[in-house]
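Asker: no sequence on this one, just coordinates:
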């Protein structure tokens, strides 16, 4: 069973995994810097065939929205690990777990119904990276009487 400190470190890792995609997608809004976002989306919609092209204004706009949401989600998890986790580790763990599961099911459902089922497979990997050892509560022996990490 993971310790309190391991969960706190994993929350920061999760924040970085989630947040990484935000700037990449936001750069997709600029034609001169959209190759990383375009290639990423091409891989997620397997096979790699040059589609989508990132040429439409609509896809660039959705990339901007998605990039912003992902940066915000990553920052939120980082701050929860820094400011709240020590006071309420189980509440933070469950919040991140349920949030990640909600993303996973909605994103995967939408990917499948839009004809891009390979993305649902990628989502399994990303979900595992986000959650890691946080599937289970932290080891309660990693706290002393006052709830402070020992």
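Answerer: Yep, it's here. Predicted, not measured: the structure shown is a model, and the values here were computed from it.

Asker: For the rest of this, base every contact and every neighbour count on C-alpha atoms.
Answerer: OK.

Asker: neighbours around residue 64, how many?
Answerer: 20 (other C-alpha atoms under 10 Å).

Asker: this is the other structure I want to compare:
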């Protein structure tokens, strides 16, 4: 049987991944590091032509806001996981689960609606990575 501590550390690692990717998106979306992601986005929304300069500036700004939000959300998650979740305070598990579900439903709906199907796979992966420790520790919060 895997211990509560293992799942808490797992969820803390997920928080770290979210922070890391948020910072990468916010600070490096213009760089060669982002070429695959930008190719997927550009091919979905501007097939053949690519975005013009004003759209590129808007996209850079939007990625900055998205990345900052992700990094902030990941940091908040890390504090909750390291504190009240670790003390098995039920509200912390409920807050994490509600936030993850709300994010997943809206983000995935918008990804499907706009044809950004590549993002649906990423969403499912994050849902599994964040949801698994919540499910595996469910009995600890009764």
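Answerer: Structure received. Not measured: the values here are computed from a predicted model.

Asker: And the TM-score between these chains?
Answerer: The TM-score (TM-score structural alignment, normalised by the length of the second structure) is 0.77; 137 aligned residues with a C-alpha RMSD of 3.0 Å.

Asker: contacting residues for the most centrally placed residue in the second structure?
Answerer: Per C-alpha atoms, centre = their mean, the C-alpha nearest to the average position across the second structure is that of residue 18, at 5.4 Å. Shown in contact with residue 18 of the second structure (C-alpha atoms under 8 Å, 6 or more residues apart in numbering): 70-71, 73-74.

Asker: can you tell me which of the residues you listed are in helices?
Answerer: 70-71, 73-74 (DSSP state H).

Asker: Turn those residues into JSON lines, including neighbour count.
Answerer: Output for those, formatted as JSON lines (neighbours: other C-alpha atoms under 10 Å):
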{"residue": "70", "neighbour count": "22"}
{"residue": "71", "neighbour count": "24"}
{"residue": "73", "neighbour count": "16"}
{"residue": "74", "neighbour count": "23"}
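
Asker: Which other helices and strands does the helix or strand residue 78 of the first structure falls within contact?
Answerer: Using DSSP states H and E, residue 78 of the first structure maps to helix 57-79. Packing partners of helix 57-79 of the first structure (3 or more C-alpha pairs under 8 Å, 6 or more residues apart in numbering; DSSP states H and E): helix 4-27.

Asker: so the next helix or strand after the helix it packs on versus helix 4-27, what angle?
Answerer: Later in the chain than helix 4-27 of the first structure, the nearest helix or strand by DSSP H and E is helix 35-44. Interaxial angle of helix 35-44 of the first structure relative to helix 4-27 (axes from the mean of the first three to the mean of the last three C-alpha atoms, to 10 degrees): 110 degrees.

Asker: average gap between the helix holding residue 78 of the first structure and the second structure?
Answerer: Mean deviation of helix 57-79 of the first structure relative to the second structure after superposition (mean C-alpha distance after the TM-score superposition for the first structure): 0.6 Å.

Asker: Helix or strand next in line after that helix, which one?
Answerer: Next along from helix 57-79 of the first structure, by DSSP H and E: helix 89-113.

Asker: what helices or strands is that following helix leaning on?
Answerer: So helix 89-113 of the first structure, by 3+ C-alpha pairs under 8 Å, 6+ apart, packs with helix 118-131.

Asker: how big is the offset of the helix it packs on relative to the second structure?
Answerer: Mean for helix 118-131 of the first structure is 1.7 Å (mean C-alpha distance after the TM-score superposition for the first structure).

Asker: for that helix, which positions count as buried?
Answerer: 118-120, 123, 126-127, 130-131 (16 or more other C-alpha atoms under 10 Å).

Asker: now stretch 34-49 of the first structure
Answerer: So, applying 16+ other C-alpha under 10 Å, buried residues of stretch 34-49 of the first structure: 34-35, 37-45.

Asker: before we move on, back to that, can you list which of the contacts of residue 18 of the second structure carry over to the first structure?
Answerer: Retained in the first structure by both residues aligned by TM-score structural alignment, their matches' C-alpha atoms under 8 Å are the following of those: 70-71, 73-74.
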